[in-house]
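J.: Next comes the sequence, and after it the predicted model I'd like to discuss.
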Amino acid sequence: MPQTLLFACDLSAENRAAFARAVRLAVDNGARLDVLHVLDPHLPHQALRDLEDAVVADMERTLQDLREDYALPEPEVLIQTMTGEPYAEIVREAHERKASLIMLGTHRKRGQPDLVGGTTLARVMRSAPCPVFSVSHSPDQPWRDILVPVDFSMAGRQVLRQALTRFPEACLTLLYAWDIPGEHELASNSDYARWRDSELAGLRRQLEREVDALLDELGDVPELELVLEQGDPDEVLASRLRRLPPDLLALSNQYRRGRDHYNVLNEQLLADPHCDLMICRAW
């Protein structure tokens, strides 16, 4: 059975890059592309019928324009509208269609992380049964350089597995944030420095064994680089994105655990994306 890629289209200008990326992925993977737009169910019935025809026509025109702009072949496409709460309908349709991924454009509240949590994008990312891609960059650039923060939790392993299997020709950077007790107070002490370096060498060996064990399960894998950086995981990731933004950042939907043990997406990443995002469920 061919894969189904679900693209949630909101007809905005910000959606164009995601739409084109979805078409490219569908073609490359021999998948069917289901393009979905969710309408407001509270509109009058006649208005809904008229709007549905207009929306479908607009999505068809956009698809044709994107194929011409980016010289894309035509994939198998199903364009539909439905009514309801956008995030709930997107998640439900992903379940029913057994979608292998959901593609959305970036949200329009850039630079406003306090407003991100209730957006359709953030709510879909928290609840989707499959990886969710948020795309804001040009589809002309392949996802060759992929950054995967790792902690080897169950959620982290799932993200790494998804990245390894979906992008076998990419270069993956595995970023591990470490924090050894006494570093800030004793870093200048030579005895401590030797002990710390020994601990870090042991940590790297342990992480390499973890990676090798996963690679043995998967067979053919992409090029990998393991990077250890000191600091809080969120700060280490933010610094890396500023210095060396990848093509794609792969995270779990439980990546960040706040002080109150409340699992949330890192809303700053959604508010100010340095790259495209892939968010995976924790299992």
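T.: Looks like it came in fine.

J.: switch to C-alpha atoms for all contacts and neighbour counts from now on
T.: Noted.

J.: How about the contacts made by the nearest residue to residue 112 once chain neighbours are set aside?
T.: Nearest residue to residue 112 in three dimensions, chain neighbours excluded: residue 271, at 5.7 Å (C-alpha to C-alpha, 6 or more residues apart in numbering). Applying C-alpha atoms under 8 Å, 6 or more residues apart in numbering, one finds that residue 271 lies in contact with 107, 109, 110, 111, 112, 113, 116.

J.: Same check on residue 95?
T.: Contacts here follow C-alpha under 8 Å, 6+ apart; on that basis residue 95 touches residue 129.

J.: now do the one 4 residues further on
T.: Counting by C-alpha under 8 Å, 6+ apart, residue 99 makes contact with 3, 4, 5, 6, 130.

J.: Pipe those residues into a markdown table and attach distance to residue 194 and secondary structure per row.
T.: Compiled in a markdown table, the contacts of residue 99 are given as follows (distance: C-alpha to C-alpha, whole Å; DSSP: H, G, I helix; E, B strand; the rest coil):
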| residue | distance to residue 194 | secondary structure |
| --- | --- | --- |
| 3 | 52 | coil |
| 4 | 53 | strand |
| 5 | 51 | strand |
| 6 | 52 | strand |
| 130 | 45 | coil |
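
J.: Against that first model, consider the following:
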Amino acid sequence: MSDRFKVLIPTDFSDCARNALAHALYLTKRYDGEIHLLHAVELPTIAVTDMPPDMFDIEEERALERMEDLLEEHAVHQARTSRVHTAVRPGKPTEPAAEVILDYAEDAEIDMIVMGTHGRRGARRLLLGSVAEQVIRGAECPVFAVRETEKAWPLPSVDTILVPVDFSAGTDDVINEAIDLAGHYDAAIRLLHVVDIDTYPHYGIAVDPVIELAEKTAQAARKELEKIADRITVGHLAVFVSVERGHAASTISEYAVDCDVDLIVLGSHGRSGLDRLLLGSVAEKTLRMAHCPVVVVR
């Protein structure tokens, strides 16, 4: 069994998926990792009269040829090393693409999934119920989500990683993933806590006490962030700490733009918990609004 870092790139050959492949190839180079390129063929549940009996075989051959073209385009010659794997799997309404991707990730013991936020059907933003959202909420490993607007190649360097911190149970996992990525990218880390204005009720409370409570919360958050920063800087990574007030997702997205952030790493669920079948509202909104790729950690 290989102990290399395994990256799965689902592709439907859309521009967004091509951008995701470029990011994944750069990432696997940093990790000296293993590439798994996967395409799910959509097959009808009921046979069509003029549908060839070997339809999957035909589509599989086409998909493998297109995968080869993609890899050659990025100078990944499958020449053929054990570090590059291509696979085509059948998909149908009873087993949609997301399930095919998740099953493959589990079977191949994938360490990270890198995929576009939307595919050939198109969508202005990541929509609830899309393949990407279903994969993000179901994956056991981190998912690196790439927007269609991302530059495909050559990739911009990842110099700054933003880590929104809400001090929930999964915070350590998010921090550790960010540290790992920052080490491979040689990037600085920005820790951000947002004092969400929605958490402070205004009914029956004077303005001054609310402001005072928010200030105390911000001060306490900064102290906790500084403790985390002290732990991270032991590894000689540059770490910056910020506390902002506002709506969590929009504040995270605006901060990312203002600070020229190249990558956001955040948890799939926050302090509210939620069932594993749901994606936390802050994570979902950030995925929709962020100008850069987002890594979602369960």
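T.: On my side now, so go ahead. The shown structure was predicted, so the numbers you read here are calculated from the model rather than taken from an experiment.

J.: Pull out the buried members of the contacts of residue 271 of structure 1.
T.: Buried positions within these, assessed by neighbour count (16 or more other C-alpha atoms under 10 Å), are 107, 116.

J.: Could you pull out the strands in the stretch 101-250 of structure 1 for me?
T.: Secondary structure of the stretch 101-250 of structure 1 (DSSP state E, counting those that start in this stretch): strands at 101-105, 132-135, 145-149, 171-178, 223-230, 248-252.

J.: counterpart of the fourth one in structure 2, which residues?
T.: This means strand 171-178 of structure 1. Structural correspondence for strand 171-178 of structure 1: residues 188-195 of structure 2, per TM-score structural alignment.

J.: what does the shortest one give?
T.: For strand 132-135 of structure 1, the aligned range in structure 2 is residues 143-146, judged by TM-score structural alignment.

J.: after superposition, how close is stretch 48-58 of structure 1 to structure 2?
T.: Between stretch 48-58 of structure 1 and the corresponding residues of structure 2, superposition yields a mean separation of 0.7 Å, by mean C-alpha distance after the TM-score superposition for structure 1.

J.: before we move on, the earlier item: closest one of the contacts of residue 271 of structure 1 to residue 242 of structure 1?
T.: Of all the contacts of residue 271 of structure 1, residue 242 of structure 1 sits closest to residue 111, with 14.9 Å by C-alpha to C-alpha.

J.: And the aligned partner of that closest one in structure 2, how close does it get to residue 23 of structure 2?
T.: Under the alignment (TM-score structural alignment), residue 111 of structure 1 pairs with residue 124 in structure 2. Taking C-alpha to C-alpha, to the nearest Å as the measure, residue 124 of structure 2 and residue 23 of structure 2 are separated by 20 Å.

J.: Start and end of stretch 185-194 of structure 1, how far apart?
T.: One end of stretch 185-194 of structure 1 to the other measures 15 Å (C-alpha to C-alpha).

J.: Hmm, I typed the wrong one, I wanted stretch 69-76 of structure 1.
T.: When the termini of stretch 69-76 of structure 1 are compared using C-alpha to C-alpha, they are 19 Å apart.

J.: Can you list the neighbours in contact with that stretch?
T.: Residues from elsewhere that reach stretch 69-76 of structure 1 (C-alpha under 8 Å, 6+ apart): 20, 23, 24, 26, 27, 30, 31, 32, 33, 66, 67, 140.

J.: Among those, which lie within strands?
T.: Under the assignment DSSP state E, the contacts of stretch 69-76 of structure 1 contribute 32, 33 to strands.

J.: pretty sure residue 137 of structure 2 contacts residue 279?
T.: Yes: between residue 137 of structure 2 and residue 279 a contact is recorded at 5.5 Å, counting by C-alpha atoms under 8 Å.

J.: Mutual contacts of these two, please.
T.: residue 268.

J.: chain center to the longest helix seen in structure 2: distance?
T.: The residue-count maximum for a helix in structure 2 (DSSP state H) belongs to helix 207-233. Computed by C-alpha atoms, centre = their mean, to the nearest Å, the separation of helix 207-233 of structure 2 from the middle of its chain amounts to 27 Å.

J.: Could you figure out how far that helix is turned away from strand 188-196?
T.: For helix 207-233 of structure 2 and strand 188-196, the angle between their directions (axes from the mean of the first three to the mean of the last three C-alpha atoms, to 10 degrees) works out to 160 degrees.

J.: for helix 207-233 of structure 2, which positions count as buried?
T.: Going by neighbour count (16+ other C-alpha under 10 Å), the buried part of helix 207-233 of structure 2 is 214, 218, 221, 222, 224, 225, 226, 228, 229, 232.

J.: wait, which of those residues is closest to residue 89 of structure 2?
T.: When the buried residues of helix 207-233 of structure 2 are ranked by distance to residue 89 of structure 2 (C-alpha to C-alpha), residue 232 comes first, at 41.1 Å.

J.: Distance of the closest one relative to residue 267 of structure 2?
T.: Between residue 232 of structure 2 and residue 267 of structure 2 the distance, using C-alpha to C-alpha, works out to 18 Å.

J.: correct me, but residue 239 of structure 2 touches residue 187?
T.: No: taking contacts as C-alpha under 8 Å, residue 239 of structure 2 lies outside contact range of residue 187: 9.4 Å.

J.: how near is the counterpart of residue 113 of structure 2 in structure 1 to residue 135 of structure 1?
T.: Using TM-score structural alignment to pair residues, one finds that residue 113 of structure 2 aligns to residue 102 in structure 1. With distances defined as C-alpha to C-alpha, the gap from residue 102 of structure 1 to residue 135 of structure 1 amounts to 11 Å.

J.: picking up where we left off before, most neighbours among the contacts of stretch 69-76 of structure 1, which one is it?
T.: Each of these was scored for neighbours by other C-alpha atoms under 10 Å, and residue 23 scores highest at 28 neighbours.

J.: Find the nearest non-adjacent residue to whichever residue in structure 2 pairs up with that residue, please.
T.: The pairwise alignment with structure 2 assigns residue 23 of structure 1 to residue 25, based on TM-score structural alignment. With C-alpha to C-alpha, 6+ apart as the measure, residue 35 is the residue that lies nearest to residue 25 of structure 2, at 7.5 Å, once sequence neighbours are left out.
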